[in-house]
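Chemist: Predicted model follows, preceded by the sequence.
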Amino acid sequence: MVVLLTGSVVLGFARSYYFAGFVHAPLPSRMIHVHGVIFSLWFVVLLVQTFLIPAGRVRWHRKLGLVSYGVAALVVLFGVLAAIDSLRRGVGIGSFDLSVSFAISIMDMVAFGIVIFSSYRARHRPSAHKRLVLYATLSLMDAAFDRWPYEQMRMHFSAHTYVYFGFLFFPGFYDLVSTRRIQKSTLWAFLLIATLYEVRIPMGSTHLWHLLSHAVAE
């Protein structure tokens, strides 16, 4: 799953970021550059952490865990700062207005923050820990899936929703096949992320959120 998610990120941002020179990519602001570096660093650390376990380097995995959670904190911080930067520059997500776009970005950070913090608390319970880390990462994937080259793949853009939820459902399917029941960590993390995914657009359309967005943009 980690390899698939990392590949999905590269596929989504290949043209605009990774193959466009990475640090030299023509991004709209310095904040978005920093956000891109931190976001990418999370996947590098995640890959390393994932492969340390089957390699038998559990002690290294635990030591690097402190660095991993430091990177996770930066993901949240710079994710929020990047959302504010886009709001102030008047750049929305797709056809959504600025308030809704801001809500989408913030809710992604809320989902990631809650689940990744829960994974830290479950670090001594490997079964729950690895599922929560995976779901925390899945909560970040919306932007990457939105940028897949759907036209070249002869698919309609609406397919991104099915792709996203397909990934969200997969750990539950794995649980059913491997343990014949859905683990509690899988269930609640899925429900949280799916709920925030569904409520962020209606929330971003409310008068109160418009007032908040306007205040932040000033």
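Modeler: On my side now, so go ahead.

Chemist: contacts and neighbour counts: CA atoms only from here.
Modeler: Will do.

Chemist: ok, residue 32 - contacts?
Modeler: 82, 85 (C-alpha atoms under 8 Å, 6 or more residues apart in numbering).

Chemist: right, and the secondary structure at it would be what?
Modeler: helix (DSSP: H, G, I helix; E, B strand; the rest coil).

Chemist: The residue nearest the centre of the chain: what secondary structure?
Modeler: The structure's the chain has its C-alpha centroid closest to residue 140; by C-alpha atoms, centre = their mean the separation is 0.7 Å. Using three-state DSSP, the structure places residue 140 in coil.

Chemist: Pretty sure it sits against residue 108.
Modeler: Yes: counting by C-alpha atoms under 8 Å, residue 140 touches residue 108, with 6.3 Å between them.

Chemist: and the gap between residue 145 and residue 64?
Modeler: Distance of residue 145 to residue 64, computed by C-alpha to C-alpha, to the nearest Å: 28 Å.

Chemist: Looking only at neighbour counts, state which of those two leads.
Modeler: residue 145 (23 against 16; other C-alpha atoms under 10 Å).

Chemist: Now residue 74: which helix or strand?
Modeler: helix 58-89 (DSSP states H and E).

Chemist: Give the buried residues for whichever helix or strand comes after that helix.
Modeler: As assigned by DSSP H and E, the chain's next helix or strand after helix 58-89 is helix 98-121. Neighbour counts over helix 98-121 (16 or more other C-alpha atoms under 10 Å) mark 98-113, 115-120 as buried.

Chemist: Stretch 193-207 now?
Modeler: Applying 16+ other C-alpha under 10 Å to stretch 193-207 flags 193, 196-197, 200-201, 203-205 as buried.

Chemist: and for stretch 147-160, what are the contacting residues?
Modeler: Counting by C-alpha under 8 Å, 6+ apart, 8, 11-13, 145-146 sit against stretch 147-160.

Chemist: between these, which is nearest residue 180?
Modeler: Set against residue 180, the nearest of the contacts of stretch 147-160 by C-alpha to C-alpha is residue 8 (28.4 Å).

Chemist: Tell me which helix or strand that closest one sits in.
Modeler: With DSSP H and E as criterion, residue 8 is part of helix 2-13.

Chemist: now swap in residue 127 and tell me
Modeler: Using DSSP H and E, residue 127 sits within helix 126-138.

Chemist: try it against this one:
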Amino acid sequence: MDMTAPLHRPLSGERRFFLLLSGSMVLAVLTGFAPSYYLRSVLPPPATLQPATPLVHLHGIVFSAWIALFMAQVAFVAAGRRDLHRATGTTGLLIVLTMIPLGIATALAQVARRSGPPMLDPHMWLAMPLASVLGFTVLFLMALALRHRPAAHKRLMVLGMAAMLSAAFGRIVFIPPFLGLLVIPNLYTLALAAWDVASLRRIHPATLWGGLFVLMTTVGPIFVWRSSAWLAFAHSIA
């Protein structure tokens, strides 16, 4: 046995890159939701913040569990423990299948609570959270279907997370809401594209098509939420 061999392999550039991307997502969630949820008993909450209902608490618990598991799974891969990554995959699937209807229910409940931006009709704003749920759901299911193709799987997982980060970045007080809601989530697509070009000399198809879907679900709502068709739909389901 070579006693001079290192006990731990150093992180490859790719593993370090995806670990940093995932860590920035967790940091965004913790920062964005600290005043309104995680630390609302310590930090002064926004003046327009509505009291948390049992549904809001359930939503927060389940989504927080997913964020923690997502970070853990990325860390497992970075550490070379794909066995743990696969072992926790079923738990992740169960959490996500709970998040989808829970996210829709919470979005609909926001209309009655008028807990969206005060300057917007809540039926208009409903387009944003529902589009986030759609983006996350579609990209996660695609990532699951391509779990045996690691390059596509990891990119779609990151983009699925990016699709749901508008709510987090939009709540960070030192980031203008426009940038947090519409621009910053799409920077993850640009980061992936830059990594693809540097490492593959091309943009991976999962980055291209997944990134376009993130763009559609983060920016698309502002082009439809004033339309009579959307408002009629929003009133009918809310």
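Modeler: Yep, that arrived. Given the structure is predicted, the values throughout are model-derived calculations rather than measurements.

Chemist: In the first structure, point out the residues matching stretch 185-199 of the second structure.
Modeler: Matched against the first structure by TM-score structural alignment, stretch 185-199 of the second structure falls on residues 164-178.

Chemist: Show me the contact partners of the matching stretch.
Modeler: Contacts for stretch 164-178 of the first structure (C-alpha under 8 Å, 6+ apart): 131, 135, 138, 141-142, 145, 181-183, 186-187, 190.

Chemist: With stretch 8-22 of the first structure instead?
Modeler: 25-27, 141, 143-149.

Chemist: and the end-to-end length of it?
Modeler: End-to-end span of stretch 8-22 of the first structure (C-alpha to C-alpha): 16 Å.

Chemist: related to what we said a few turns ago, among the buried residues of stretch 193-207 of the first structure, name the ones in strands.
Modeler: Secondary structure from DSSP state E places none of these in strands.

Chemist: For my notes, please list those residues in a markdown table and give distance to residue 3 of the first structure for each entry.
Modeler: As requested, those are exported to a markdown table (distance: C-alpha to C-alpha, whole Å):
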| residue | distance to residue 3 of the first structure |
| --- | --- |
| 193 | 21 |
| 196 | 25 |
| 197 | 23 |
| 200 | 28 |
| 201 | 30 |
| 203 | 33 |
| 204 | 33 |
| 205 | 35 |
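
Chemist: farthest pair in the residues you listed?
Modeler: 193 and 205, at 19.2 Å, using C-alpha to C-alpha across those.

Chemist: which non-adjacent residue is nearest residue 74 of the second structure?
Modeler: residue 19 (6.3 Å; C-alpha to C-alpha, 6 or more residues apart in numbering).

Chemist: Could I get the contacting residues of the counterpart of residue 51 of the first structure in the second structure?
Modeler: In the second structure, the residue paired with residue 51 of the first structure is residue 75, using TM-score structural alignment. In this structure, residue 75 of the second structure makes contact with residue 19, judged by C-alpha under 8 Å, 6+ apart.

Chemist: Now with 10 Å, please.
Modeler: Shown in contact with residue 75 of the second structure (C-alpha atoms under 10 Å, 6 or more residues apart in numbering): 15-16, 18-19, 22-23, 69, 81-82, 84-85.

Chemist: ok, now residue 71 of the second structure?
Modeler: By C-alpha under 10 Å, 6+ apart, the neighbours of residue 71 of the second structure are 19, 21-23, 25-26.

Chemist: For it, which three-state class applies?
Modeler: Residue 71 of the second structure - assigned by three-state DSSP - is helix.

Chemist: how big's the offset between the helix holding residue 74 of the first structure and the second structure?
Modeler: Here the mean offset of helix 58-89 of the first structure against the second structure after fitting is 1.2 Å, by mean C-alpha distance after the TM-score superposition for the first structure.

Chemist: now the angle from that helix to helix 126-138?
Modeler: 30 degrees (axes from the mean of the first three to the mean of the last three C-alpha atoms, to 10 degrees).

Chemist: For helix 58-89 of the first structure, enumerate the helices and strands it packs against.
Modeler: helix 30-52, helix 98-121, helix 207-217 (3 or more C-alpha pairs under 10 Å, 6 or more residues apart in numbering; DSSP states H and E).

Chemist: Tell me which of the ones you listed lies nearest to residue 85 of the first structure.
Modeler: It's helix 30-52; of those, that one is closest to residue 85 of the first structure (C-alpha to C-alpha) at 7.1 Å.

Chemist: Return the distance of that closest one from the chain's centre.
Modeler: 11 Å (C-alpha atoms, centre = their mean, to the nearest Å).

Chemist: still on that earlier bit, equivalent range in the second structure for the helix holding residue 127 of the first structure?
Modeler: The aligned range for helix 126-138 of the first structure is 150-162, by TM-score structural alignment.

Chemist: thinking again about what came up before, turn the helices and strands packed on helix 58-89 of the first structure into a markdown table, columns for distance to residue 70 of the first structure.
Modeler: Below are these laid out as a markdown table (distance: least, C-alpha to C-alpha, whole Å):
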| stretch | distance to residue 70 of the first structure |
| --- | --- |
| helix 30-52 | 10 |
| helix 98-121 | 11 |
| helix 207-217 | 26 |
